[in-house]
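Student: Have a look at this prediction, sequence included:
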Amino acid sequence: MPTHYSVRTALRRPRPQMTPRNADVAALTYRLTALDRWLVRLLHDHDVLTTNQIITLTARGHRATSRRLSTLHLLGVLDAFRPFLTTGSAPYHYTVGPAGAAILAAARAVDVRTLRWRPDATSRIAHSPWLAHDVGRNEFMVRLAADHYHRPENRMTLWAGEHVCKALWADHIHPDAYAHITHTPTDGGRRRTVAFFVEHDTGSMRPERVDAKLAGYAALAASTHPPTSTLVLVHASTPGREKALRTLLGPTATALGVPVATTNSTAHDTDSPLADIWLPIGTCAERTTLLGLRRTFPQAGPAPVAPGTWTPDAADPQTHGALPWPPTPPLPPPVVGPITDPAPHGEVG
């Protein structure tokens, strides 16, 4: 029966029995590529990514990616779980494994205990009541980043996850993400960058609570001199939810001077999140592109951060403004040559 098959499939893959203490990090130096190390850093930043999301971000084939993920899992670099579904089967969800945590700590010359990683990290993520929200948020951000493969002139240059946002702006706001997307015209025109916060709404929170968040964005803007607002994107689960949110957010955003635009999952089912799916609040009644929102809200700018927050300091690689290290680039490094490390026998993601 489908239920029994789903349970057997979820339990089929063995979990590596190791901890950061007994992980042979030195022995993995010849096994890990730059792409593998990038993925470990990205998972540490954003907690969990599915097989399909990793495929979308890396723009590699399903078979090659699944084989590599299976290898990294059996090496303990990654951990994995598969949520239960009553019908069909869910993709594998990947997190940082014990060997991955040890590698990350060694590369940053810190102790594992400073990384927010715990031996039960995967269990906590797998059973978290916010798992669907976190996966949905990451799906939206992954699709934004992967638009670069279809439109090379658009590139996500920054993806700061929930943990980074908390470290920088917890006194005022608690967004789901903060990002920069840069548009470089193919005709050599002037580059434009749009900076924005993301509020990913699954419909589980009362609309009034979402509306109340705008006061924090207004307070953050007022903390700078001169005051500078940053664009807030609200991604709703359905068209009906988007309509309900706009009814509440409209008067508040206008009164506080917070630039807000909304969309819903249905609007970009068959298109890019960078397409004309964004409906600004308090201005025109037509949807526009994400980059077009910069013309709609010319007063919007990047969020306030200390100098050097987003880029490493060559003189002191362990110091990056208010962060211990900058966020991982959302797009992977170039792959040099094929990956020839054979995958072990067994099921792949």
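Tutor: Perfect, thanks for sending it.

Student: For the rest of this, base every contact and every neighbour count on C-alpha atoms.
Tutor: Will do.

Student: Now do the strands in this protein.
Tutor: 49-50, 78-81, 93-96, 154-160, 177-183, 192-200, 231-236, 260-264, 279-280 (DSSP state E).

Student: for the fifth one, packing partners?
Tutor: Spelled out, it's strand 177-183. strand 154-160, helix 162-169, strand 192-200 (3 or more C-alpha pairs under 8 Å, 6 or more residues apart in numbering; DSSP states H and E).

Student: dropping in the other structure now:
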Amino acid sequence: MNTSPRTPRRNVHALRQLVAHSILAWLSGRNTHAGSLGYAEPAAAPAWTPTSPARVPRDQSAAPETDEHRSRSFTLADAIDVQERLTARDHELIGLLARHRVLTTQHIANLLFADDREASKRLRVLTELGILERFHHGRSPGHGRGQLPWHYTLGPLGAMITAASTETAIPTASDTRARAQRLAHSGGLDHLLGVNDFFARLARTARTSSGCALSAWRDSRAAALMCGNHARPDGYGQWRERGRGTEFFLEYDDATNALAVTLSKLRGYRYLAHIGRGLPVLFVFTDPARRHAFGQGLANRPELAAGLLVATAATGDIHEHGPAAPIWRTGTDTTPQPLIALAPAPTANPAAPIESTSRSPRPTSEEL
């Protein structure tokens, strides 16, 4: 009778996870480098020539379309083997999707490629490798009806590589695909795409304009932590232009909440200004009429924005001129200002997190 002790199965699984973490983390670190992600100005920015997204039959626009590669299975061994085929830019893209969850072909082209055709070629390869998952969504901001661009999120191998680099549990391929399906059908997807579209356009401006840089882009979770949950921004950014710099919080309004809810979000920002952490708050509106109503609300109740620099813009102007252009209106000022002119107060220092309190106001925000 064999009396030798047996290693419990869960311990074997934990050991495999540890080994996989070590190998994947080492390989990921070897293939990445700092100072890119579309945030730093390149030595020579290529011209941008956008092309039209692929068209699909109109009757498919009501629901996401799954990708043909979903039936493949992937293992930790695949995640290790695929590392040799990944470039530094591929790792940058994995990091972007880990933080911001979903990006369209054009978003990714704006952030990392010369144009969307070059991006599409590489994204197709990464999808076939299992690094990415993709789906169609019929209501993407900035695209007409019947034009359904691919939307990309992390695939099984991309999620494994991310887990190794962040020292979290490595997900199974089925878990990753289920997460992608939930994202594709989420009611908050349009809102998330709108936020990411704003920052991707700003990154493109930085890559194609001398002396400009999007030096920071944080998602809603990271931005809320910066605010100690006193406010719940949809994003935070740092913008530099020809030796000048500004920081801002972003609120993306797609008219899914009552206008009173949108106005109530200013309460948390007033508190941040009161403690010396105030920054410009940018409100982006998909509906110009709602933007006008928001301005009227502030004019009727100026105490709502007391001590704040609140600027508004419409998505139509952003798509036509870019987020950094003179499209921002503040208060009753009828002269649009460029983004760089919206400088924060000298005492603002949002880099360090603010202590959170359970009694702090938590305005309603769009979340997935």
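Tutor: Alright, I've got the coordinates. All figures in this text were calculated on a predicted structure; none of them were measured in a lab.

Student: Mean neighbour count added to the strands of the first structure, as TSV?
Tutor: Below are the strands of the first structure laid out as TSV (neighbours: other C-alpha atoms under 10 Å):
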stretch	mean neighbour count
strand 49-50	22
strand 78-81	25
strand 93-96	26
strand 154-160	21
strand 177-183	21
strand 192-200	20
strand 231-236	22
strand 260-264	25
strand 279-280	23
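
Student: Tabulate those (TSV), appending distance to Ala23 of the first structure.
Tutor: Shown next, in TSV, are the strands of the first structure (distance: least, C-alpha to C-alpha, whole Å):
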stretch	distance to Ala23 of the first structure
strand 49-50	23
strand 78-81	12
strand 93-96	13
strand 154-160	29
strand 177-183	32
strand 192-200	36
strand 231-236	40
strand 260-264	43
strand 279-280	50
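
Student: and Leu28 of the first structure, which of those strands is closest to it?
Tutor: Set against Leu28 of the first structure and scored by C-alpha to C-alpha, the strands of the first structure come closest in strand 78-81, at 12.8 Å.

Student: in the second structure, what residues pair with the closest one?
Tutor: Using TM-score structural alignment, strand 78-81 of the first structure lines up with residues 132-135 of the second structure.

Student: I'd like the helices and strands packed on strand 177-183 of the first structure as TSV, with distance to Arg294 of the first structure appended.
Tutor: Formatted as TSV, those follow (distance: least, C-alpha to C-alpha, whole Å):
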stretch	distance to Arg294 of the first structure
strand 154-160	14
helix 162-169	22
strand 192-200	6
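
Student: who wins for proximity to Arg209 of the first structure among the ones you listed?
Tutor: Judging those by C-alpha to C-alpha, what sits closest to Arg209 of the first structure is strand 192-200, at 11.8 Å.

Student: before we move on, the earlier item: mean shift between the match of strand 78-81 of the first structure and the first structure?
Tutor: Comparison of stretch 132-135 of the second structure with the first structure after fitting gives an average deviation of 0.7 Å (mean C-alpha distance after the TM-score superposition for the first structure).

Student: Show me how far that stretch is from its chain's centre.
Tutor: Relative to the centre of its chain, stretch 132-135 of the second structure is centred 16 Å away, using C-alpha atoms, centre = their mean, to the nearest Å.

Student: Translate Ile80 of the second structure into the numbering of the first structure.
Tutor: Per TM-score structural alignment, Ile80 of the second structure is aligned with Ala26.

Student: Could you check how many residues crowd around its match?
Tutor: Residues within reach of Ala26 of the first structure, counting by other C-alpha atoms under 10 Å, total 10.

Student: Now which residue in the second structure aligns to Glu153 of the first structure?
Tutor: In the second structure, Glu153 of the first structure lands on Gly211 (TM-score structural alignment).

Student: Could you do Leu57 of the first structure as well?
Tutor: With TM-score structural alignment as the criterion, Leu57 of the first structure pairs with Leu111.

Student: What of Ile181 of the first structure?
Tutor: So, by TM-score structural alignment, Ile181 of the first structure is matched to Trp239.

Student: Quick check: its match touching Gly245?
Tutor: Yes - using C-alpha atoms under 8 Å, Trp239 of the second structure is in contact with Gly245, at 5.6 Å.
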